[in-house]
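>>> below is the sequence, then the predicted model.
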Amino acid sequence: MDRLTEMQIYVAVAECEGFAAAARRLGISPPVATRAVAELEARLGVKLLNRTTRYVRVTDAGQRYLEDARRVVVAADEADEAAIGVNGEPRGHLTVTAPVLFGRMYVMPGIVDYLQRFPATDVAALFVDRVVNLLEEGVDVALRIGDLDDSSFHALRVGSVRRLLCASPDYIARCGLPAHPNELVNHQLIVAMNLGTSVEWRFMQQGKTLSARTPLAIRIKPRLSVTSNDSAIDAAVRGLGIARVMSYQIAQELEQGKLKILLSEFEPDAVPVHIVHREGRYSSAKVRQFIDLLAERLRANKSLN
């Protein structure tokens, strides 16, 4: 096995903290990954990884070598990219993940556009309401809603969304408007993704100074708990009660007058929307073109900006 391949495999094992996950990322078998790292350690005469049955961690020497190996691998990728050309035709398989409703409403149209533009590509769309591990699940691009944890991934901000309380005009006519979050205990509440008997909703209220806002937590008991946001929205549209959802999820219902926003002065701060990916400046044509296309579409969407 050549030295560059050994470095590529070592970098993947170190970043994934495991041989099986690295093998999935590279499309090879775990024994091949294990053998490559063992041969690399034997050639260098240095232990790069500490292995147990539960985890793999780099040693001090392995960390120093990892930084150098990354630079070598990136340089090789850049050379390939330069040879192909920055305008090389995207080709190959791309895996994309996003929250369910956001994926259906905002990402899928971009995927269809991408596939129509670049016939040599194919896409797997993983729309789930959980944080997907890009490395372990072999995902190229992810849409994240909310603040990001520190990581080695690259992120591009494309908008922001609000967390809203909403109800139908019919419900408001029957039950009135709450003037303060404390009054929610007197209303019928709809909760998505929480099947417990009670849940806490967080708000922001004016502090002692005009420029200050302080957090406010309200413990509420929902009349209806559901496992999906679209079900909560449907119940709110039908006049059952007040739901709390993200602004992008009800953009159409707000525009059509089916839902109204409540207690907007107590909204928490807006949360960012990012495109997250594993590759850097010299990413493959298939990833770069998809990110550019999707970023342009999302930034132009008034529901996100």
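Right, received. Where do you want to start?

>>> use CA for all of it now, contacts and neighbours both
Will do.

>>> quick check: closest non-adjacent residue to Gln249.
Leaving aside its sequence neighbours, Gln249 sits nearest to Leu101 (C-alpha to C-alpha, 6 or more residues apart in numbering; 6.8 Å).

>>> what residues are up against that neighbour?
Shown in contact with Leu101 (C-alpha atoms under 8 Å, 6 or more residues apart in numbering): 127, 229-230, 249.

>>> nearest to Gln206, of the residues you listed?
Closest approach between those and Gln206, by C-alpha to C-alpha: Gln249, at 26.7 Å.

>>> that closest one: neighbouring residues, count only.
Neighbours of Gln249 under the rule other C-alpha atoms under 10 Å: 20.

>>> likewise Gln206?
Using other C-alpha under 10 Å, Gln206 has 14 other residues around it.

>>> just give me the neighbour total for the residue nearest to Arg3 when sequence neighbours are not counted.
Spatial nearest neighbour of Arg3, excluding adjacent residues (C-alpha to C-alpha, 6+ apart): Leu40 at 7.9 Å. Burial measure for Leu40: 20 neighbouring residues, criterion other C-alpha under 10 Å.

>>> structure two is appended below for comparative analysis:
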Amino acid sequence: MDRWQAMRIFVKVAETESFVAAARDMHVSAPVVTRAIASLEALIGTRLLVRTTRSVKMTEAGVRYFDDCRRILSDIAEAEAAAAGSYATPAGTLAVTASAMFGQIYVLPIVTKYLDAHPTMSARTFFVDRPVNIVEEGIDVAIRIGHLPDSGFSAIKVGTVRRVIVGSPAYFDRHGIPETSADLKHHRIAAATSAWGSPEWRFANDQRVTVNAVLQCNTNDAAIAAAKAGWGLTRVLHYQVGPALQAGELQIVLADNEEPPLPIHVMHPEGRHAPAKVRAFVDLAVSRLRESRLLN
């Protein structure tokens, strides 16, 4: 067996933590997987994997070798794609992730426009209100709201979004308008228990208020619906209530006390070596998102 194939098998075993799963995914027999790992360990002169009755774990040397193998295999795949022309022409399936409502409102129209422009492409969207591991879940492009950790991924800022507190005119007629962040303790709160659902609401100048959310909603849509119905106040991202604000169904309060807006980035892990399918989508997404009035 050549070393390239053995490295592929090692990476698959490390990712699945199973010799059996790796054999199944790669359509080879379990003995082939075992021999490949044994040959690599003999060649390198150190153990890469520790096998227990329940799982397979990498040794310290295995973790370092795993990172190097993935980089090398990625370079090989890129070279093959370039030779085949897919580096220059979008081909294959594009996987895109974003938060649920942002994905539906902003990203989905970009995906469909992208597919119209590249009829041979297909796409998979993953719109969820939780952090997604881009590498482990096979994501090509992620649109992220919030400050990014240092990941080494390419990230292009396309706009910002405010966190706003909103209520209906009918609610304010009955209960008054809060004039300070501390006044929120005397108002009914409908909170979304999503990515932004912390009971501690932060404001400018490091002000913090712990709100008592009498109504906790598992979606932003539900919290917004409660606010529109005049039940209470909620805190969401500005773009999520754009239409309701324009229609006069909701109005923003405590705008002068808002914390700095959150950045929005388009991210992808390949950097300057990204294939054509990623580069084409990123270019389109950056252009379209920067045009949006509610994101700037």
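Perfect, thanks for sending it. Here the structure is a predicted model, which means the values were calculated and not measured.

>>> TM value for the aligned chains?
The TM-score (TM-score structural alignment, normalised by the length of structure 2) is 0.83; 290 aligned residues with a C-alpha RMSD of 3.1 Å.

>>> on that earlier part again, what helix or strand does the residue nearest to Arg3 of structure 1 sit in?
helix 30-44 (DSSP states H and E).

>>> looking at neighbours, which among the contacts of Leu101 of structure 1 is most surrounded?
Among those, Asn229 has the most neighbours (other C-alpha under 10 Å), with 22 neighbours.

>>> assign Gly178 of structure 2 to helix, strand or coil.
Small correction: residue 178 of structure 2 is Pro, not Gly. Applying DSSP: H, G, I helix; E, B strand; the rest coil to Pro178 of structure 2 yields a three-state assignment of coil.

>>> thinking again about what came up before, average gap between the very next helix or strand once past the helix holding Leu40 of structure 1 and structure 2?
Where DSSP H and E defines the elements, the next helix or strand beyond helix 30-44 of structure 1 is strand 49-51. Following the fit onto structure 2, the mean deviation recorded for strand 49-51 of structure 1 is 4.3 Å by mean C-alpha distance after the TM-score superposition for structure 1.

>>> what are the buried residues along strand 49-51 of structure 1?
Leu49 (16 or more other C-alpha atoms under 10 Å).

>>> packing partners of it?
Applying 3 or more C-alpha pairs under 8 Å, 6 or more residues apart in numbering; DSSP states H and E, one finds that strand 49-51 of structure 1 contacts strand 56-58.

>>> before we move on, back to that, including distance to Asp170 of structure 1, could the contacts of Leu101 of structure 1 go into a markdown table?
Compiled in a markdown table, these are given as follows (distance: C-alpha to C-alpha, whole Å):
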| residue | distance to Asp170 of structure 1 |
| --- | --- |
| Phe127 | 33 |
| Asn229 | 20 |
| Asp230 | 19 |
| Gln249 | 20 |
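
>>> what ranges do the helices span in the stretch 51-200 of structure 2?
Ranges of helices in the stretch 51-200 of structure 2, per DSSP state H, counting those that start in this stretch, are 60-84, 100-102, 108-117, 169-175.

>>> among the ones you listed, which comes closest to Arg162 of structure 2?
In terms of C-alpha to C-alpha, the element of those nearest to Arg162 of structure 2 is helix 100-102, at 13.3 Å.

>>> name the residue most distant from the centre of structure 1?
Relative to the centre of structure 1, the most outlying C-alpha is that of Gly45, 40.4 Å out, by C-alpha atoms, centre = their mean.

>>> ok, it to Thr34 of structure 1 distance?
Applying C-alpha to C-alpha, to the nearest Å, the value for Gly45 of structure 1 to Thr34 of structure 1 is 16 Å.

>>> what's the burial count for the aligned residue in structure 1 for His268 of structure 2?
Alignment note: His268 of structure 2 maps to His277 in structure 1; criterion TM-score structural alignment. By other C-alpha under 10 Å, 22 other residues sit near His277 of structure 1.

>>> also Cys16 of structure 1?
Cys16 of structure 1 has 21 neighbours, counted by other C-alpha under 10 Å.

>>> now do Arg54 of structure 1
7.

>>> give the contact list for it.
When contacts are counted by C-alpha under 8 Å, 6+ apart, Arg54 of structure 1 touches no other residue.

>>> in stretch 248-262 of structure 1, what counts as buried?
Using 16+ other C-alpha under 10 Å as the burial criterion, the residues of stretch 248-262 of structure 1 that qualify are 248-250, 254, 258-262.

>>> same question for stretch 264-276 of structure 2.
Buried positions in stretch 264-276 of structure 2, judged by neighbour count with 16+ other C-alpha under 10 Å: 264-270, 274-276.

>>> which among those residues gets closest to Ala83 of structure 2?
The shortest gap between Ala83 of structure 2 and any of the buried residues of stretch 264-276 of structure 2 belongs to Pro275, at 12.0 Å (C-alpha to C-alpha).

>>> who are the neighbours in contact with that closest one?
Pro275 of structure 2 makes contact with 78, 86-88, 90, according to C-alpha under 8 Å, 6+ apart.

>>> same thing but 6 Å
Tyr87 (C-alpha atoms under 6 Å, 6 or more residues apart in numbering).

>>> got it, and Leu126 of structure 1?
By C-alpha under 6 Å, 6+ apart, the contact set of Leu126 of structure 1 is Thr97.

>>> do that again at 8 Å, thanks
95-98 are the contacts of Leu126 of structure 1 under C-alpha under 8 Å, 6+ apart.

>>> take these and map them onto structure 2. Which survive?
With both residues aligned by TM-score structural alignment, their matches' C-alpha atoms under 8 Å, the contacts of the contacts of Leu126 of structure 1 that structure 2 also has are 95-98.
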